[in-house]
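**Q** below are the sequence and a predicted model; questions follow.
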Amino acid sequence: MKITFKLFLVLFSFVYLSACNSDKQEKEEETNQTKTVSASETDIENKDEKYGAEITVENAIAVSEIPAILAKQDSAELKVVGKIGECCQKKGCWMKVPISETQEMFVRFKDYGFFVPMDSEGKEIVMEGKVKKEVIPVAQLRHYAEDAGKSKEEIEKITEDEIKISFMATGVIIKG
């Protein structure tokens, strides 16, 4: 009877340990599958690059609507969609966004609190902030031209202040 009881204990232990290992393997496989799904979902969600304050794309208007808005008022709080035409090549601290074929909007970032990648030219953008008409003095225009990598001759041709549309962005999404 003792041999049978010992044999029973050995068999029971073997079956118990096998069941535990099998259960552990199933849990590890489930965890690995969950990690894989989570990683692919994260990749989809992270295609858009976000800078500054958290914003969404909902209710954004086309940048082409800005001149009509500024014809009625000096400034406005807006969320707009457009494309980056040019970006500061020293830090990414400003960008130009075309409004029409002949007009562009100069964009800076609130409190110099964030920048955008210097290789952002041509990418679709959603941004929220304050748009206004602004007089840009010659000294500042020359500084921006220098940041953009313009030649000394091009910079020296800047001799008059310009009235421009400017945008102070609080948040930016660069579409992926």
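**A** Nice, I can see it. Residues are numbered from 1 along each chain as shown.
**Q** switch to C-alpha atoms for all contacts and neighbour counts from now on
**A** OK.
**Q** what residues sit buried inside the helix or strand where Gln140 lies?
**A** Using DSSP states H and E, Gln140 sits in helix 138-147. Buried residues in helix 138-147, counted by 16 or more other C-alpha atoms under 10 Å: 138, 141-142, 144-147.
**Q** distance to Phe114 added to those residues, as TSV?
**A** Converted to TSV, the buried residues of helix 138-147 look like this (distance: C-alpha to C-alpha, whole Å):
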residue	distance to Phe114
Val138	25
Leu141	21
Arg142	22
Tyr144	17
Ala145	21
Glu146	20
Asp147	17
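**Q** below is an additional structure, to be compared with the one above:
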Amino acid sequence: MKHLQLLGALVILGSMSVQAQEHVKDYVQLSDPVVQTEDYRVFGDRFESGESVVSLDELISADSTFNEQAITTEGVISQVCKKKGCFFILNKEGTDRHARITFKDYGFFIPTNTAGSKVKLNGIFQVKELSEEKAKHYAKDSGDDPDKIKGPQKEYSVVATSVLIYK
């Protein structure tokens, strides 16, 4: 009788385990939002909304003016690091202009399932030249074909202190 009770308990626990596995997240979120509302989530520092927004087009067109300057910009996340959300690619809607967004002091990350989301962010704009090896590494992490990268690459980036992701 005790064996039947034990067997019954194991069957129940096993079915609960299978049900729990069906609800496993299909993304990675290593950082919790510092603010969360019905409309958005903020990662990193609290979002400073008092700054005027500079479009990604303007940042890239006047890159020497904005290089190493604190900025606020916005756009759409086109790609996210698939491993842990440690960077993303910001695109200006309707253009092929983009910038790599990393996070100050590697201090926070964004969820890996946020591609396609509209964002606004604060950070330091930078213009860099990436080695071919580094560019291939970034391409691999974002799911692109690293073999398409040939030679050093000019990269526009922002080291973000705060990222507001709209829901």
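**A** That came through fine. Quick caveat: nothing in here was measured; it's all calculated off a predicted structure.
**Q** after the helix holding Gln140 of the first structure, which helix or strand is next?
**A** helix 152-156.
**Q** run through who's touching that following helix.
**A** If you take C-alpha atoms under 8 Å, 6 or more residues apart in numbering as the criterion, helix 152-156 of the first structure is touched by 142, 145-146.
**Q** buried stuff in it?
**A** Buried, per 16+ other C-alpha under 10 Å, within helix 152-156 of the first structure: Ile155.
**Q** tell me the helix or strand right after that helix.
**A** Using DSSP H and E, the first helix or strand after helix 152-156 of the first structure is strand 162-174.
**Q** which strands and helices sit next to that following strand?
**A** strand 49-52, strand 104-109, strand 124-136 (3 or more C-alpha pairs under 8 Å, 6 or more residues apart in numbering; DSSP states H and E).
**Q** export those strands to a markdown table and tack on distance to Ile66 of the first structure?
**A** Listed next are these as a markdown table, based on distance: least, C-alpha to C-alpha, whole Å:
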| stretch | distance to Ile66 of the first structure |
| --- | --- |
| strand 49-52 | 22 |
| strand 104-109 | 9 |
| strand 124-136 | 8 |
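**Q** those strands: which one's closest to Ala62 of the first structure?
**A** strand 124-136 (9.4 Å; C-alpha to C-alpha).
**Q** so that closest one corresponds to what in the second structure?
**A** Strand 124-136 of the first structure corresponds to residues 118-130 in the second structure, going by TM-score structural alignment.
**Q** how big's the offset between that stretch and the first structure?
**A** Stretch 118-130 of the second structure, aligned to the first structure and superposed, deviates on average by 0.7 Å (mean C-alpha distance after the TM-score superposition for the first structure).
**Q** stretch 158-166 of the second structure too?
**A** Mean deviation for stretch 158-166 of the second structure: 0.6 Å (mean C-alpha distance after the TM-score superposition for the first structure).
**Q** so where is that stretch in the first structure?
**A** Against the first structure, stretch 158-166 of the second structure falls on residues 167-175 (TM-score structural alignment).
**Q** buried residues in that stretch?
**A** 167-174.
**Q** how about Lys35 of the first structure, what's its partner in the second structure?
**A** By TM-score structural alignment, Lys35 of the first structure lines up with nothing at all.
**Q** ok, Lys24 of the first structure - how many residues close by?
**A** Residue crowding around Lys24 of the first structure was assessed by other C-alpha atoms under 10 Å; the count is 12.
**Q** for the one 4 residues further on, same thing?
**A** For Glu28 of the first structure, the number of neighbouring residues by other C-alpha under 10 Å comes to 12.
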